[in-house]
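Q: Provided below for reference: sequence and predicted model.
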Amino acid sequence: MSEVKGKTPTEYSASNIQVLEGLEAVRKRPAMYIGDVGIKGLHHLIWEVVDNSIDEALAGYCDTIYVTVHEDNSISVLDNGRGIPTDMHEKEKRSALEVVLTVLHAGGKFDKNTYKVSGGLHGVGVSCVNALSETLKATVYRDGKIFEQEYERGNPLYPVRIIGESEQRGTSIYFKPDKQIFTISEYNYETIASRLRELAFLNPGITIYLEDTREKDEKGETRKDKFLSEGGLREFVDYIDSTREKLIPEPIYIENDKGEIPVQVALSYNTSFSENLVSYVNNINTHEGGTHVAGFRRALTRTLKNYAEKSGLLEKVKIDISGDDFREGLTAVISVKVAEPQFEGQTKTKLGNSDAMGAVDQAVGEVLQYFLEEHPREAKTIVNKVILAAQARHAARKAREMVQRKNVLSGTGLPGKLADCSSTDPSISELYLVEGDSAGGSAKQGRDRMFQAILPLRGKILNVEKAQEHKIYENEEIKNIITALGVSFGTVDDDKALNLAKLRYHKIVIMTDADVDGSHIRTLILTFFFRYMKELIENGYVYIALPPLYLVKKGKEERYCWTEEERDAFVKELGGGKDDSVNVQRYKGLGEMNPEQLWSTTMDPARRSLKQVSIESAAEADHLFSMLMGDEVAPRRDFIEKNAKYARIDV
């Protein structure tokens, strides 16, 4: 492993490690520290360890990181940084390595001389990973020696020891998540790859290797990826927009590191009808935006509007142009580094530092104004896009108002095809969006009428990725979904924002056939929700029903199976292969099940299997939806060919 060129690894020792808090509570209340004990929390363990390596890179001491998923779903992360200090900690009277791994919030990040900016500041450090792991092994390559310490559920098995000599430099953390803590133990490759790709774009020049030893192809090769970006945010914008038609040849890049808050922004325009803005603070994805996003939007609107008015491009436009219009077809990535970030919002992913707004506003305003004056052709293209967006927005507002007015005029305002539930309490009410009238009929008969409502959808809803907004609200199936949900559009600040005040169901379940058409319909509905009702997903209201794929029978014994592995295991259990008395029925459509079967397998809360839809990475989700549902065929074909052998699609 190569040493990073540049800085001499000095001024980082036990004296830099400050202790803030003990570790006792982590195992008792893990969700307080990592969010939850499900799939998100499981992956959060990797982010905490990788964050340490990225912080070494930000400080200039590391340029290579290796992440490996082992066959038993244990993880190892190796970097070529300075290595966690191993000398005695003066206050704690034990090795600094043990302090870092056993005391919550202990680390160099709280010492401003060690790390000026840290990505892991909103996290809880590798000690939390240690507390929630069955086993953890730390190996440090430092000062010509190899140091090692192992732990069980946060407790050291022996003091830090020297096990050899090496000129290598860096830290290796191996851990296995504790099954006593986590409800899910299997890592998702795509989730890990997405985050590492993001980190490579945000930190150009760092090479991150990912290997998954759990899966091998026909040649016996493990699944591998290498993430390295030289172009940083420019490449990030190009990646997000890779399946869209560009309006300007290259992304506009803005960088200002002169002030207290370094700012990096890349932005571009495309022919789509949606805005895609992704923001980060110290490599942390700020899903809810914040002051840095507000500063960007303010500068973009002001600068573009001033240019458009000065150049006379708005003289013949008879309608008002709003801030939204300047962002249609915009793709932008904002990254700021803040020494002491203040996070707020529902999920603590909204930046609250007021000085970030001014820093981003000034940086974007200056560079964008210069760009528009120096590139009149591109500037005119952008302004023309803005004018078209304003005209489309007016048409869309009228279409939304028509949908809402129709609801009011028709009394209940509910679609005729909706079989509603008797409960009026949204917190226990569920709406099933069901593919086809046949399955809709079975679902209506099989459901619990008290809290389950059924809305059959005829055929495939409109592909919103290719349609202007006003056309979307004219689509019959989409109108039915909107009116059944009871939501409206428009707030004081934003006439496109979704208003959830009158949402009638807090579980919206997409229930489609387990075939290609069913997958397509599900993706169309998810695309609509992601583009126009993202708040439903962000609040955790959207689910996918998982009907069984097989019914395996032998005599009076029968079992529903959701996977091929389950099917094969039960067939073997019944003695399959010895005789032909085992009958395997493959369900292709929901309509093949009678109401009782549909209830017991797919709708009964006690036995059903639902997958909650979440947005781990907005940038990755945007790229995926535009690739799957957009005009470009080649990227879609590549994606299918690359992922077909893994045959697990998680949204």
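A: It's in. These figures come from a predicted structure and were not determined experimentally.
Q: C-alpha from now on. contacts and neighbour counts both.
A: Noted.
Q: tell me how many other residues surround His89.
A: Neighbour count for His89, taken as other CA atoms under 10 Å: 20.
Q: isn't it up against Glu98?
A: No: using CA atoms under 8 Å as the test, His89 is too far from Glu98 to be in contact (9.2 Å).
Q: pasting the second one now:
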Amino acid sequence: MFDNLRQVSYVCLPHHPTKQQQQHMAESTYTEDNIRSLDWKEHIRIRPGMYIGKLGDGASPDDGIYILLKEVIDNSIDEYVMGFGREVEVKVEEGVVSVRDYGRGIPLGKVIDVVSKINTGGKYDSKAFKKSVGLNGVGLKASNALSEEFTVYAVREGQKKQADFSYGELVKDHKISKTKEPNGTFISFRADHGIFKKYKYRSDYIENQLWNYAYLNAGLKLNFNGKTLVSRNGLRDLLERKIGQEQRRYPIIHLKGEDIEVAMTHGNGYGETYFSFVNGQHTTQGGTHLIAFRQSVVEAVQKHFGKSYDRKDILASINAAVAIKVEEPIFESQTKTKLGSTEMGPGSPTVQTFLRNFMLEHLDNFLHKNPAVTQSLEKRIKQSERERKEIAGIKKLANQRAKKANLHNKKLRDCRVHFDSSNKKHTEEGKLASTIFITEGDSASGSITVARDVQSQAVFSLRGKPLNCFGQTKKVVYENEEFNLLQHALNIEDGLEYLRYNRIVIATDADVDGMHIRLLLLTFFLQFFPDMVGAGHLYILDTPLFRVRDKQKTYYCYSEQERQEAVKALRGKAEITRFKGLGEISPNEFKDFIGENIRLEPVVLGEATDIEQLLNYYMGKNTPARQTFIIDNLRKEQDEDLDGNGVPDVEELAVAEA
């Protein structure tokens, strides 16, 4: 059996490094002097991503400035869960965030330690915080270390202890004093502008964040800048606000049990929309509990009807919220956006078994007791089944064409790293920042393609105005070649699980045609992929309208006010250029606008946004109503003297900003 084996001999030749290699080896000597020990605040400030995920400027709901706020509020929520304090006050004024709860208050002798000593807190004792949001004692320390100003005080039984910090360093240790304030904890901070550059808080993001706390803690009052947020019916209220009554195919199914709450209904649209939570934490990336929930819904529905309905038909257009409580949960990162736990706790059943048993019993019972809901649910499943079978042939042909196009897709200039975790080349950098720009025409896409970062930025070029798809079925997505290629580029045909880009950015000219294309793309995504929009992945690229410069300085201005300020700053005759289209901006200039200083306007679905009603108004056949609105809101744009020479420059007029 060894006859066919060949003997191979290896000869090892001596390696003689070049002078350059020898010098490099000498410079990279690894000795005891290379070993450094960082204190807690240095490590957080050098590696903030390990503690709060991405930094960002506030344009995305998972940017670091919102994580800092979340880490502070989590402690107040834990107090409420333990039965102490029924109100939390949150204020954001001129960049300063403050949170005041009325719980027990941090023990006075440990106020400084709790916010500045790593791995110090009251949540390591499972008896006190058995199913807490925060477990590792890092959150408050991260907020402290990453803030220019940080103040904490606690009140207990008429006594108050305060401490002031800056960049994690204690600057003033106040003596314990008497006070008439009620028990509780107060924390305020201003995020470090050196780390979070040009950041700005968005009130709608903070309000959405606080509403989630309200839904998960029925009866808790959250006061945000004078506005009171409170929920009486938990997750049912969440779905009622998120999914308009006209969009629901049947009344919301609301199920509650020990350590679990579920609300669900089906809508008229497409996609699957989920809101998942663990111990009060909004797990925006799902995790083991969401996977188990989806499987359990399918199994419970199939068992109830005694039919093997297809999984896709059961979950099509579902809108659901699920919240569970897990003892000592394991998350996949410090930001706690994805659950990794497979068990409900030590010695407890698995997450899969727990959800399966609950849904098989409670959903089945509900459907038996509510025949009208059961009938509507089955009707929606059968409708999805019909639609799926109707487009099966078209879908197959469209996918074959898309597969061929992917071999040499002239519309897509891809990047190297992607958002979906299944990609073997996936990196944390790509996951957090992978972006695709959807542009109009070759000139705009050409500038962005040359200027982009090929590591994490892709470009998809449209050939012109896309189809107005309002009111059409998903069949049009496969029949229209451009839409089909776009959904394949994003990899969202079967849901968000394998979405390839974290940020989908619409990049169109700031003129009438550009605005129209933007509106048509928004219609496409809202009509067929509302879950992607709701998850915060869609943005509008903000590019400068003017370039104002002299021989020494150049200013890029995004508004008329910025243009006027730039002209003033140059104090002389400034050269002013009005950018009429993205193609007019050179690749060298474009690098600044899509790099570190990128300005993105997120597309946010507010509370109780009725997508069907919204699209019907702007894209439907209600022309007279729209005409009346436009006439009532017209604004005359006056001729402007852009260069200050006393003569209005009609050719360089700014487009009126709506």
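A: Perfect, thanks for sending it. These figures come from a predicted structure and were not determined experimentally.
Q: mind checking how far the corresponding residue of the second structure for Glu275 of the first structure is from Ile506 of the second structure?
A: Aligned by TM-score structural alignment, Glu275 of the first structure pairs with Glu272 of the second structure. Glu272 of the second structure is 23 Å from Ile506 of the second structure, where distance means CA to CA, to the nearest Å.
Q: and what of Gly95 of the second structure?
A: For Gly95 of the second structure, the distance to Ile506 of the second structure equals 29 Å [CA to CA].
Q: same check, this time on Glu584 of the second structure
A: To Ile506 of the second structure, Glu584 of the second structure is 17 Å away according to CA to CA.
Q: likewise for Leu222 of the second structure?
A: Taking CA to CA, one finds Leu222 of the second structure at 35 Å from Ile506 of the second structure.
Q: please apply the same query to Lys172 of the second structure.
A: Lys172 of the second structure is 48 Å from Ile506 of the second structure, by CA to CA.
Q: same check on Glu607 of the second structure?
A: Per CA to CA, Glu607 of the second structure is found 23 Å from Ile506 of the second structure.
Q: can you check Gln527 of the second structure too?
A: For Gln527 of the second structure, the distance to Ile506 of the second structure - CA to CA - is 16 Å.
Q: look at these two and report which has more neighbours.
A: Neighbour totals were compared for Gln527 of the second structure and Ile506, and Ile506 leads with 25 against 22 (other CA under 10 Å).
Q: host element of the equivalent of that one over in the first structure?
A: Alignment note (TM-score structural alignment): Ile506 of the second structure maps to Ile510 of the first structure. Using DSSP states H and E, Ile510 of the first structure sits in strand 507-511.
Q: hang on, Ala54 of the second structure packs against Leu432?
A: No, residue 54 of the second structure isn't Ala; it's Lys. Yes: assessed by CA under 8 Å, Lys54 of the second structure is found in contact with Leu432 at 6.5 Å.
Q: which parts of the stretch 201-350 of the second structure are helices?
A: 203-216, 235-242, 288-305, 311-315 (DSSP state H, counting those that start in this stretch).
Q: show me what the last one is packed against.
A: Applying 3 or more CA pairs under 8 Å, 6 or more residues apart in numbering; DSSP states H and E, we find helix 311-315 of the second structure packed against helix 288-305, helix 371-390.
Q: counterpart of Ile192 of the first structure in the second structure?
A: In the second structure, Ile192 of the first structure lines up with Ile206, judged by TM-score structural alignment.
Q: from Lys91 of the second structure, how far off is that match?
A: Separation of Ile206 of the second structure from Lys91 of the second structure (CA to CA) stands at 10 Å.
Q: contacting residues for the alignment partner in the second structure of Leu304 of the first structure?
A: Leu304 of the first structure maps onto Val301 of the second structure when the alignment is built from TM-score structural alignment. By CA atoms under 8 Å, 6 or more residues apart in numbering, the contact list for Val301 of the second structure reads Ile314, Asp364.
Q: next, count neighbours for the aligned residue in the second structure for Val293 of the first structure.
A: Superposed on the second structure with TM-score structural alignment, Val293 of the first structure falls opposite Leu290. Counted with other CA under 10 Å, residues neighbouring Leu290 of the second structure total 24.
Q: next one: Thr347 of the first structure
A: Counted with other CA under 10 Å, the neighbours of Thr347 of the first structure add up to 12.
Q: same check on the one 10 residues further on?
A: The local packing count at Met357 of the first structure equals 22, with neighbours defined by other CA under 10 Å.
Q: to which residue of the second structure is it aligned?
A: Using TM-score structural alignment as the criterion, Met357 of the first structure maps onto Gln352 of the second structure.
Q: element containing its match, please.
A: helix 351-369.
Q: average offset between that helix and the first structure?
A: Compared with the first structure after fitting, helix 351-369 of the second structure has a mean deviation of 1.8 Å; criterion: mean CA distance after the TM-score superposition for the first structure.
Q: so what touches that helix?
A: 253, 255, 288-289, 292-293, 295-297, 299-301, 304, 341-344, 373-374.
Q: same check, this time on stretch 310-322 of the second structure
A: Residues external to stretch 310-322 of the second structure that are found in contact with it (CA under 8 Å, 6+ apart): 235, 238-239, 243, 260-277, 290, 293-294, 298, 301, 381-382, 384-385, 388.
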